[in-house]
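In: Just a sequence and a predicted model for now, questions to come.
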Amino acid sequence: MSKKYHFIAIGGAVMHNLALSMVKKGYIVTGSDDEIYEPSRTRLYEAGILPEEKGWFPEKISKSLDGIILGMHARQDNPELIRAQELGVPVFSFPEFIYAQSTEKKRIVISGSHGKTSITAMILHVLKSEGLDFDYLIGAQIEGFDLMVKLSDAPIIIIEGDEYLTSPLDRTPKFFHYKHDILLMSGIAWDHFNVFPTFGNYTEQFEKLVGMTPSDGVFIYCDKDPIVKKIGENCKIEGVKLQPYSSHPNKIKDGNTFLLTDNGEIPIQIFGDHNLQNLQGALYICNSIGVSDSIFYKHIQSFKGAAKRQEILAQSETGIMYRDFAHAPSKLKATVEAVKNQFPERRLIAVQELHTYSSLNKEFVDNYAHTIDMADDAIIYLNPKAVSLKKLELMDEETLRAGFQRKDLKLFTDISLLKAYLESQTYVNTNLLLMSSGNYDDMDLDTLKYKINQKQ
């Protein structure tokens, strides 16, 4: 008989993907949420599990359920959660459920403040291209994969290990629950300012994670990051294999990047020092599960990058329009530098939408000092509504210029004015980089794409 699970907050990006993967596996799935947006809504509807009404309905909870899967979006006083607790129905957070489904697998966790999605996506691309059997959890929709989660009888699972809180009932990082066999750590730069109030508190979570590595485990870490390097060198767990990594040897030729290998130069479609670090880490993970260098190099050539990571929206011989998820200071700096270093002769217009609680907080803005220095034209967009919803103070241009340490930085708080400014520019020998974890208020990009495609 099929097991039955109910999702509280089924509409979330990863939550609805887990629900869909469980339907594929043959489970009976129901769910509730107070808001469900696209594409979650359509995908849940097509799978036959879209809730009939928005809201919370305790009557959906019964002892016949095998478990509740609780999303971070729910609150502790959620009426369905309270009912489940009264009835004694098992309640799983998202990561607890992933672990429960993978206790017999080799668990590979990719951690770090930045690069997690890209590294995980590279590994998945290589494994899939080689026809290997694996499960996965990744934090973004990536090319070639219908879902962000897959659970099957595969012998291994690749998990993007997020340090954010587990659930309303569990205020510890998600990545503690996966109980890794192999751990990769890319870098540490203060993020989630609203949850981890000090940098020391934030770093401590990663130190604890490394301390969970089993004695027959593997810890692969980026030694170009001074904090991660120190954590790696201080790891004294007997039996653990320690594998430091840095950027893969490479060269840039005519705006294209090539890997330097024992068998010659390998062309790749991604670029930037941070991506070459990510690639080296992905290579070592693949090695650790039996994939040879030659197989990795064969397949990595066709990897185009994860969605919204240096994603090309328009392109001509003299200009490219990129969209990138960069929002935290380290991600912003790495992305700006990557694009400028790849095309040093081109003007770079870099636009950053400050969207997260940390980035919109006046107390945090100094962390962005010099992150956008390499852009020729540096622009910040703030949505006053987003600032108001987070109950924060709208920063002015002077505050942002001081925080970013850039006197010519431009601020826009009206999306129509930003759009008009960008459309007024000439995109000959010019790259445009749009960075945000938001969506620029759904700004229409058609005119910009046309200008760049037509070399205007």
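Out: All right, it came through fine. Numbering: from 1, shown residues only.

In: For the rest of this, base every contact and every neighbour count on C-alpha atoms.
Out: Noted.

In: Mind listing residues that contact the helix ranked longest in the chain?
Out: Taking DSSP state H as the criterion, the chain has its longest helix at helix 273-288. Identification of contacts with helix 273-288 by Cα atoms under 8 Å, 6 or more residues apart in numbering yields 115, 118-120, 122-123, 184, 186, 220-222, 245-248, 292-293, 296, 334, 338.

In: quick one, helices of the stretch 301-450 of the chain?
Out: With helices called from DSSP state H, counting those that start in this stretch, the stretch 301-450 of the chain shows them at 329-342, 357-360, 384-389, 397-404, 415-424, 446-453.

In: so which of these comes closest to T318?
Out: helix 446-453 (8.5 Å; Cα to Cα).

In: So which bits of that closest one are buried?
Out: For helix 446-453, a neighbour-count test (16 or more other Cα atoms under 10 Å) marks 448-449, 451-453 as buried.

In: and that helix with helix 415-424, angle?
Out: Computed by axes from the mean of the first three to the mean of the last three Cα atoms, to 10 degrees, the angle separating helix 446-453 from helix 415-424 equals 20 degrees.

In: how far does helix 446-453 sit from the chain's center?
Out: Distance, stretch centre to chain centre, for helix 446-453: 27 Å (Cα atoms, centre = their mean, to the nearest Å).

In: Next one for the comparison:
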Amino acid sequence: MKKYHFIAIGGAVMHNLALALVEKGYQVTGSDDEIYEPSKTRLQQAGILPDQYGWFPDKISPELDGIILGMHARIDNPELIKAQELGIPVYSFPEFIFNQSKEKKRVVIAGSHGKTSITSIILHVLKDQKVDFDYLVGAQIEGFNLMVRLSDAPIIIIEGDEYLTSPLDRTPKFFHYKHDIVLVSGIAWDHFNVFPDFGEYKDQFSQLMEKTPESGELIYCDSDLLVKEAAEKVEIKSLKTPYKAHPATIEGGKTFLKTENDLIPIQIFGEHNLQNLQGAMNICLSLGLSKGQFYTSIQSFKGAAKRQEQIAGNEQSTMFRDFAHAPSKLKATANAVKTQFPERTLIAVQELHTYSSLNKDFLPNYAGSMDAADIAVIYLNPHAAALKKLELMDEATLRKGFERDDLKLFTDSNQLKDFLLSQDYSNTNLLLMSSGNYDNMDLTELKAKFN
């Protein structure tokens, strides 16, 4: 029985990988300085929740087959130091995933936006068509217990993140998967704290494309000018396949795919999602499925959690939740909801939560990103800014950055909640966008206004 210890086991992907290894029959232990839900309960149910928080070098012994190191851990972590002293192999989770999938066909989905949605569509279609595959995805999706699966399947579908690999490796995660097939959905400046220079950020995707083997395939969205430029410039002998949004029409607030024979109803919408869908379709075709199989399965796809997710609604109003936080994601999501329901008022709320979004120097990138909203609201948590040691921006600065003179700013979640509860949602959609949770704002009363 192989034995692995996780340093920073509580992370979203880390705890899912730990659970996947338990399912595989491995012996797993772990440590972390804090673990939140749902990780805590899931680790507890699997019998691998640490007895106490903190770092304990005595957990590290020569019997371990390896250490899996999370990005949350520091380079001076006492457990990591002990492992290095004992000569125990230390893997980041991308390195470990590659180590477990060397004999598989590796498909990597990359891009500044759309990764989770594209990966989720592929997973849904493959499962519906009873194809055996492994996967790594960045969100919990319907029909899958874990975000990671490692088995004897011949294929693995990987959501490839450009963020840093680990405290020991400051290169993007997606380099380590050594793809056979790679899809790049879009390039829009993100991770300002890691890539303060946009040229350096763009170069990571060019390098990824260059790693495509001669027998492999580069699938890219040529509606994205930066992706198109990089893909056309890169000198590789592998197949290059461009894609655009799948043709579609909207009838009565419902989107239908235009195919050679029929109109196919789908449950997702928006130009960006039609691009995501076409990219996912190209991957499925490369893996041997037919267009007919894809169209049959896509009709039951409801979307990934927190990706344009409908959390309440009635015939004349809907409440959406979305993970959007980067400028390109805000713009795409707000435009999608307004285009799908042009006759409805759109109230869009964005929480500035990430380092990039809270940074005054990055703010001009948000210009025009909330234009589709009839009422545009920003929530800025002073505590989040203080934790990141950033200046708290005022309303005038934000209005200038977003280029919205009527922008509304809240720095207290209770006041934001009161404002939202006071609105009339007749013929109105509410779009909540954040990678956080509005300082744990309870949405129960708000949801009730949509029943």
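Out: Yep, that arrived. Quantities reported herein were computed from a predicted structural model and do not represent experimental measurements.

In: Need the TM-score between these chains.
Out: For this chain pair, the superposition-based TM-score is 0.99 by TM-score structural alignment, normalised by the length of structure 2; 451 aligned residues with a Cα RMSD of 0.6 Å.

In: can I get the helices of the stretch 301-450 of structure 1 in a markdown table with distance to Y368 of structure 1?
Out: Shown next, in a markdown table, are the helices of the stretch 301-450 of structure 1 (distance: least, Cα to Cα, whole Å):
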| stretch | distance to Y368 of structure 1 |
| --- | --- |
| helix 329-342 | 5 |
| helix 357-360 | 9 |
| helix 384-389 | 18 |
| helix 397-404 | 5 |
| helix 415-424 | 21 |
| helix 446-453 | 27 |
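
In: Mind checking those for the one nearest to R171 of structure 1?
Out: Of these, nearest to R171 of structure 1 by Cα to Cα is helix 357-360, at 17.7 Å.

In: What is the mean deviation of the closest one from its aligned residues in structure 2?
Out: On superposition with structure 2, the mean distance recorded for helix 357-360 of structure 1 (mean Cα distance after the TM-score superposition for structure 1) is 0.3 Å.

In: In structure 2, what range does that helix match?
Out: Aligned using TM-score structural alignment, helix 357-360 of structure 1 spans residues 355-358 in structure 2.

In: What is the strand with the most length in structure 2 packed up against?
Out: The single longest strand within structure 2, with elements called by DSSP state E, is strand 345-352. When contacts are defined as 3 or more Cα pairs under 8 Å, 6 or more residues apart in numbering; DSSP states H and E, strand 345-352 of structure 2 sits against helix 327-340, strand 375-380, strand 428-433.

In: make it 6 Å
Out: Applying 3 or more Cα pairs under 6 Å, 6 or more residues apart in numbering; DSSP states H and E, one finds that strand 345-352 of structure 2 makes contact with strand 375-380, strand 428-433.

In: which residues in structure 2 does the longest helix of structure 1 match up with?
Out: Counting by TM-score structural alignment, helix 273-288 of structure 1 falls onto residues 271-286 of structure 2.

In: average gap between the matching stretch and structure 1?
Out: So stretch 271-286 of structure 2 averages 0.1 Å relative to structure 1 (mean Cα distance after the TM-score superposition for structure 1).

In: List the buried residues of that stretch.
Out: Under 16+ other Cα under 10 Å, the buried positions of stretch 271-286 of structure 2 are 271-284.

In: so which two of those are the farthest from each other?
Out: E271 and C284 (20.0 Å).

In: what's the following helix or strand after the helix or strand hosting V182 of structure 2?
Out: For V182 of structure 2, the element it lies in under DSSP states H and E is strand 181-184. As assigned by DSSP H and E, the chain's next helix or strand after strand 181-184 of structure 2 is helix 198-210.
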